[in-house]
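Asker: give the three-dimensional model of this entry:
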Amino acid sequence: MEQLLKRSEVPVEHQWKIEDLFADQKAWDQTYTDLLKEVKKAAEFEGKLDTSDAVKSCFALEDDISLKTERLFVYAHLHHDEDTANPTYQALSAKAKKLSVQIGEALSFITPEILSLPDDKLDAFIEDPTLAEYKFTLTEMKREKAHVLSKAEEALLAQVGNLSQAPQTIFGMLNNADIKFPKIKDENGKEVELTHGSYIQFLENPNRDVRRRAFQAVYETYAKQKNTIAATLSANVNKNIFYSTVRKYPSVLEMSLYGDNIPKEVYTNLVDTIHESLPLLHRYMKLRKKLLGVDELHMYDLFAPLVDEYKMDISYEDAKKTVSAGLKPLGPDYLKSLQEGFDNSWIDVYENESKRTGAYSWGAYGTHPYVLLNHKDNLNSMFTLAHEMGHALHSYYSDNALKYRDAQYTIFLAEVASTTNEALLMDYLLKKSTDPKEKMYLLTYYADQFRTTVFRQTMFAEFEKIVHERAEQGDALTPQALSEIYYDLNVKYHGKEMAVDKDIEMEWARIPHFYNSFYVYKYATGFSAATSFSKQILEEGQPAVERYLGFLKSGGSDFSINILKKAGVDMSSPQPIREAMSVFEDVIKQMEELTK
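Answerer: Okay, the predicted model is just below:
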């Protein structure tokens, strides 16, 4: 095990260049001081937002304040993440967080005040040429208006806010702090610790008995807490129903989709189209069974390695070259921007002592994006590089094409650009590969992405939909009811090739996403949209590339569904999901060929 470098020892060429945000701490402090003065000006607009000139000046000030706050915040947090033990940056990031809250409070009067105007006044603002650059903002405000209550009711709901966090907080405490799993025997008969973190590693263990023991131990542990967890999940569902009723939405599902202005059909289409594609998942299960050489495929075999670990030693320099080669179909303009990121210190490459784990892309409008990696010389890290640079270039194109307010894209769109990069890279690697072992390793990696990101997340999304509908009809969400719904879905999704173990009926109890309701479908739609984009780019070439770059430049300047539609991916139709499924079918076919 190599000794980790201290932050001060990391070579400068492997570090991101944070001074592109602020030259030094002194410049940060100066902006901070200026901003505190500037924010006082916002109060001058309170009670006066009834003319287009006042609204325009107020929005311009709001943009300026928000952008400066964002820059201060990002600078402090990037420094904090590169060395979380550094007390200077711990303090700076706390200071930035506090500032962010303070600014939020100072500007919080703007939206309610504009929303209190009569509809005809709002309509006049939307059509007013002097407010042209804020047309989308005002249209969005008008759309929200139908669900905004009176000032007194809104104040009351704000006070209920803390209470509404209770189900999620209680589940988090129970799941992370109180639940203790028993020790299990590993492949050498040694007693080992079973934890949330080690569970997936046990499921990936080549030894089947180890997998089974881990699987049973986890679900037996949850089964002992089933009444408490069912009550917690039920409380979360009831909280959602309370908000959707009070805010006059037809259902919780429609309330959850309203923020991104996503039609209900997008959700129901996803579930219906995945249902029609279940024979493909069943075919993959049959192939898994064959490759594992087992008489019965069990739920604890889903993560078992299908091929011997294929060692792919990929240095960071090689990863950059391969990613560039894989993204060549996106054309010279995209490759030039990608190279700019590689050459100009956008990326913090390797792990160092106390550096934040994982990977992300982040930044502030007006400067280039930043990417945090903890690169290891393997396939996974190369895909992470492609993924995060997809996010970075999405922001880069949007920021360069649009004004601050319109450049921010929604979460619904966020995963599309990153996953398109991964799909193109995968296609390149598969076409280039001549070693059957390497090819099988890549195909397995890809097939499991379809299984976990599209099928599994859609199954979660369907579970949420059924559970909320039952509760909305007045049914009680007992542990028995939740387990039965969940078990039946597993049987439906995995098909006859799978021996669906009874223990899996408790899996609903360990999924934290169920407390962030109707969110997981975005993983499946994002992956489908990205797979559809990559298929169009590879098959059509230039016209599809132009549409795709148009998507990257659209930020949040229109509703997400419209932005995708203009670029050739209509998520309100089954088409993109079917296109993604045809790619999945092709992956299975290639795997079947290799196993003949």
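
Asker: drop to CA atoms for contacts and neighbour counts, all remaining ones
Answerer: OK.

Asker: give me the most central residue, the chain.
Answerer: residue 415 (6.0 Å; Cα atoms, centre = their mean).

Asker: right, and it touches residue 525 too?
Answerer: No - using Cα atoms under 8 Å, residue 415 makes no contact with residue 525, being 9.2 Å away.

Asker: before we move on, the earlier item: which one is the residue nearest to the centre of the chain nearest to, not counting chain neighbours?
Answerer: residue 526 (5.5 Å; Cα to Cα, 6 or more residues apart in numbering).

Asker: now do the contacts for the one you found.
Answerer: 412-416, 419 (Cα atoms under 8 Å, 6 or more residues apart in numbering).

Asker: so which of the residues you listed are in helices?
Answerer: Of those, the ones assigned to helices by DSSP state H are 412-416, 419.

Asker: nearest to residue 116, of those?
Answerer: Distance to residue 116 across those (Cα to Cα) is lowest for residue 412, with 28.9 Å.

Asker: to check against the first, give me the structure of this:
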Amino acid sequence: MSQTSSQVTKRSDVPAEHRWKLEDLFANQNEWDQEYAIVKKQLDKVAEFQGTLKDASSVKACFELEDDISLHMERLYVYANMRHHEDTADPTYMALSEKAKKLSVEVSEALSFITPEILALPEETLKGFIDDPQLSAYKFTLEEMLRQKPHVLPKEQEALMAQVGNLSQAPNTIFGMINNADMKFPKVRDENGEERDLTHGSYIQFLESENREVRANAFKAMYDTYAKQKNTLAATLNANVTKNLFYAKVRNYPSALEMSLYGDNIPKEVYTNLIDTIHQHLPLLQRYLDLRQTMLGVDELHMYDLFAPLIEEAKMTIPYEEAQQKVIESLEPLGEEYLKVLKGSFEEGWIDIYENEGKRSGAYSWGAYGTHPYVLLNHKDNLNSMFTLAHEMGHAMHSYLSDTHLPYRDAQYTIFLAEVASTLNEALLMDYMLKRTEDPKSKMYLLTYYADQFRTTVFRQTMFAEFEKIIHEKAEQGEALTPQLLSDIYYELNKKYHGDRMVVDKDIAMEWARIPHFYTSFYVYKYATGFSAATSFSKQILEEGQPAVDRYLGFLKSGGSDFSINILKKAGVDMSSPKPIAEAMSVFESIIEEMEETAKLLK
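Answerer: Below is the predicted model:
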């Protein structure tokens, strides 16, 4: 069965086979209420540990209680919010979601003393805990605490830093208000000559227009608007950088970049290798841009041409059942163990498939330890929805295999690893589709889709990461981040990445002002490393077969039981070396070559 966009139904009318089975978490509201009451009682017990964490037995008992409370809280929170997402207008689950959020805050506050109290102990005591058989299940947790110890301040200073934390949100909050509430964009004429509002949401639609004048007008209107606010936005970004420098100095880190990488224990070389290796492969990006210019049939390629469609969308109608089957077949290289769980997930109520009135938009994978993961979709019968299904099932399978092979505390994987499994599934699905697509037009559509993922996820995000690195280094050297300096740095990076053969329009110099990720500093590189790691895995799996599959399944089962960089390294992807980035670039090169050959057939 499929569902067209005109068939948006009420939640109560959605057939059971199209819903996720949240009863696997809580059979009914009464069960949820009982577990809620258990957590409230447990919070009283936590307080009894305060001031007692001086020996291994006390620490063990406290950690066990912390895990029990956290797991109950996770179940309560996930269930309440997923019920709310089924129909966001339903007041019952809106209230339940709020109730769960309030309890979550209470739990965080109640548990907040544990880490500082343990870290206040002498280093020798901590090392003794690490070697104590009683605490063997918490060895990695304690090692991580010891690693963080040099950057934790005395109790009174930590209390002061906690209060500063509220102030530190100001740059992000102010940027959000300017960007989302106060920024007013002009109207832009569309392909039909009708005036339409230019918004954050419609901007990409204008850039994807087949009409070049529409693209150019939207591009200019967007950056003219930001240019009018350049002084305020530069001051806001500067405040965020200053905040980072403050934290790095107070917590004894060599730089703001190294502070941000320290949390996941990522060597600085991972960040710098990414930038250096991408620099070496910029001719590949520029080769793709040359091909884009040729296929668009334009004398000059401009910045506003980068999202223009190269080929009319190949109409691929793919009903959900067919998408499911194609995803299963595309993931056959991962072996029977993986496929058995995947097939079971389609039959066991993991997935909420179609849109209904009030349902949360988009897609995600979520869940709680001890129960299978869940996937929310808003499936349309098209290519994008099929790739979304593959992507979210990658997340779900990663969570399932981590949860079933590890205790609760070790099963939680980091954001650095989070997009690897999902992107690998997309890479295998793309390989499957390309091998079975004969029609040149459909093939070109698929190749363009894949090439643009490399352009936007690897090259563009690396350029963002390099911009962040430069502006923090400038600030650390005492330079003022003026609007002109920020724009000059950003414009020169665009010229470097896009090359001399395309027109790097001056307007793009203001793009730094509209990137919200710059307020979550040194985060965007994870998109590029995750995509590169996944591409490296897929290449190994398709070329080596079983040995690579075994290493990859080992990665999925490792959760957060070690530092992210070590987990990937054991599985055959060493992100501290340039090799995975270079392997991803070789895949990108093969895509461009295939596009060039396919383009000849379309003439």
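
Asker: tabulate the ones in helices among the contacts of residue 526 of the first structure (a markdown table), appending distance to residue 14 of the first structure.
Answerer: Below are those laid out as a markdown table (distance: Cα to Cα, whole Å):
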| residue | distance to residue 14 of the first structure |
| --- | --- |
| 412 | 32 |
| 413 | 30 |
| 414 | 26 |
| 415 | 26 |
| 416 | 27 |
| 419 | 25 |
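
Asker: which of those tops the neighbour count?
Answerer: residue 416 (28 neighbours; other Cα atoms under 10 Å).

Asker: residues touching the residue mapped onto it from the second structure, list them.
Answerer: Matched to the second structure by TM-score structural alignment, residue 416 of the first structure sits across from residue 420. When contacts are counted by Cα under 8 Å, 6+ apart, residue 420 of the second structure touches 530-531, 533-534.

Asker: one more time with 6 Å, if that's ok
Answerer: 530, 534 (Cα atoms under 6 Å, 6 or more residues apart in numbering).

Asker: ranges for the strands of the first structure?
Answerer: 184-185, 191-192, 297-298, 347-348, 360-362, 370-372, 498-499 (DSSP state E).

Asker: okay, stretch 326-342 of the second structure sits on what stretch of the first structure?
Answerer: Counting by TM-score structural alignment, stretch 326-342 of the second structure corresponds to 322-338 in the first structure.

Asker: quick check: longest helix of the first structure.
Answerer: Assignment by DSSP H; longest helix in the first structure turns out to be helix 52-82.

Asker: now for that one, which elements pack on it?
Answerer: For helix 52-82 of the first structure, the elements it packs on are helix 87-106, judged by 3 or more Cα pairs under 6 Å, 6 or more residues apart in numbering; DSSP states H and E.

Asker: aligned to residue 268 of the first structure, what sits in the second structure?
Answerer: Under the alignment (TM-score structural alignment), residue 268 of the first structure maps onto residue 272.

Asker: report how many residues lie close to its match.
Answerer: Residue 272 of the second structure has 16 neighbours, counted by other Cα under 10 Å.

Asker: what's the answer for residue 463 of the second structure, then?
Answerer: For residue 463 of the second structure, using other Cα under 10 Å, the count is 22.

Asker: give me the nearest residue to the equivalent of it over in the first structure, chain neighbours excluded.
Answerer: Using TM-score structural alignment, the partner of residue 463 of the second structure in the first structure is residue 459. Spatial nearest neighbour of residue 459 of the first structure, chain neighbours left out: residue 489 (6.9 Å); criterion: Cα to Cα, 6+ apart.

Asker: again with residue 286 of the first structure
Answerer: In space, residue 286 of the first structure is closest to residue 497, 5.6 Å off (Cα to Cα, 6+ apart).

Asker: same question for residue 220 of the second structure.
Answerer: Using Cα to Cα, 6+ apart, the nearest residue to residue 220 of the second structure is residue 507, at 6.7 Å.

Asker: same deal with residue 38 of the first structure?
Answerer: Using Cα to Cα, 6+ apart and skipping residues adjacent in sequence, the residue nearest residue 38 of the first structure is residue 65, 7.4 Å away.

Asker: counterpart of the one you found in the second structure?
Answerer: Aligned partner of residue 65 of the first structure by TM-score structural alignment: residue 69.

Asker: how many residues are close by residue 291 of the second structure?
Answerer: By the measure other Cα under 10 Å, the count of residues near residue 291 of the second structure is 17.

Asker: with adjacent residues omitted, what lies nearest to it?
Answerer: In space, residue 291 of the second structure is closest to residue 596, 7.3 Å off (Cα to Cα, 6+ apart).

Asker: between the strands of the first structure, which one is nearest to residue 256 of the first structure?
Answerer: strand 360-362 (25.3 Å).

Asker: what packs against the closest one?
Answerer: strand 370-372.

Asker: let's see that with 7 Å instead.
Answerer: On a contact count with 3 or more Cα pairs under 7 Å, 6 or more residues apart in numbering; DSSP states H and E, strand 360-362 of the first structure meets strand 370-372, helix 379-401.

Asker: read off where that strand ends up in the second structure.
Answerer: Against the second structure, strand 360-362 of the first structure falls on residues 364-366 (TM-score structural alignment).
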